[in-house]
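Asks: build me a model:
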Amino acid sequence: MVTRESAINIARLFINDCKLSGLSFHKVFLFGSAAKNTAHEWSDIDLLLISDQFTDNVFENLKLYAKINIKYPSIETHPYPTKYYFEGDDFIKEISKESIEILPT
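Replies: Okay, the predicted model is just below:
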């Protein structure tokens, strides 16, 4: 079972590996059961990824870090372009209410 603390540590490792591959993030949020510290045996680690390098095409975004994500099977990513964050996307607003901001720290 993943705890909030272990989820944050795993997320930071993932973020660092992405940075080493050339992908940078404006913000990263941990949300869901790991953020609420209510995870169970089959829970994943939900990360909201905000990056200037992301576009409206989710599949192209996933390609930017797919090889890295293989190392972290417990992480489920939700990539969004930075503009969505600043334009007030409803999904991002909702997640931001009950999330933990991992990046920037």
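
Asks: from here on, just use CA atoms for contacts and neighbour counts.
Replies: OK.

Asks: report the central residue of this protein.
Replies: Among the residues of the chain, the one closest to the centroid is Leu47, at 2.4 Å (Cα atoms, centre = their mean).

Asks: for comparison, sequence B:
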Amino acid sequence: MSALHKDRLPIQKVYLFGSYARGNPHRWSDIDLCVVSPRFTDPWKATQYLWSKRTTDRGRTIEPVGFSPKDFQHESPLTREIKKTGIEVA
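Replies: As a prediction, this is how the structure comes out:
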């Protein structure tokens, strides 16, 4: 997150989702994060940008995805999963 703040990325929301949010991570689980920012105009490019900034946390790989607020409101299997089981962390 500090790399995103360094780039002055306006962040509307951040969700933890996947196995950590469901409370059932296993030894090889990654940390799934969804970042919603008004600066993102294309989910693919947003995710590419976030991957370029990703790090590890205590040996766990962070797997980010990004959406604009508008794209996050559109229904897709991924956004439904994030809205259903995700935990808003920022």
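
Asks: that older thread, contacts only, for the residue nearest to the centre of the first structure.
Replies: Leu47 of the first structure is in contact with Ala11, Val28, Phe29, Leu30, Phe31, Ile75, Glu76, Thr77, His78, counting by Cα atoms under 8 Å, 6 or more residues apart in numbering.

Asks: one more time with 7 Å
Replies: Val28, Phe29, Leu30, Phe31, Glu76, Thr77, His78 (Cα atoms under 7 Å, 6 or more residues apart in numbering).

Asks: show me where the second structure has helices.
Replies: 2-6, 19-22, 43-53, 69-73, 77-85 (DSSP state H).

Asks: for the ones you listed, could you give me a markdown table that also reports distance to Ser29 of the second structure and mean neighbour count?
Replies: As requested, the helices of the second structure are exported to a markdown table (distance: least, Cα to Cα, whole Å; neighbours: other Cα atoms under 10 Å):
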| stretch | distance to Ser29 of the second structure | mean neighbour count |
| --- | --- | --- |
| helix 2-6 | 22 | 11 |
| helix 19-22 | 7 | 16 |
| helix 43-53 | 17 | 16 |
| helix 69-73 | 24 | 16 |
| helix 77-85 | 16 | 14 |
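
Asks: in CSV, list the ones you listed along with distance to Trp28 of the second structure.
Replies: Below are the helices of the second structure laid out as CSV (distance: least, Cα to Cα, whole Å):
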stretch, distance to Trp28 of the second structure
helix 2-6, 24
helix 19-22, 11
helix 43-53, 19
helix 69-73, 27
helix 77-85, 20
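
Asks: what's the match for the residue nearest to the centre of the first structure in the second structure?
Replies: Aligning on TM-score structural alignment places Leu47 of the first structure opposite Leu33 in the second structure.

Asks: please report the distance of that match from Lys53 of the second structure.
Replies: 13 Å (Cα to Cα, to the nearest Å).

Asks: what's the answer for Val14 of the second structure, then?
Replies: Taken as Cα to Cα, the span from Val14 of the second structure to Lys53 of the second structure is 15 Å.

Asks: one more: Phe72 of the second structure?
Replies: Taking Cα to Cα, one finds Phe72 of the second structure at 20 Å from Lys53 of the second structure.
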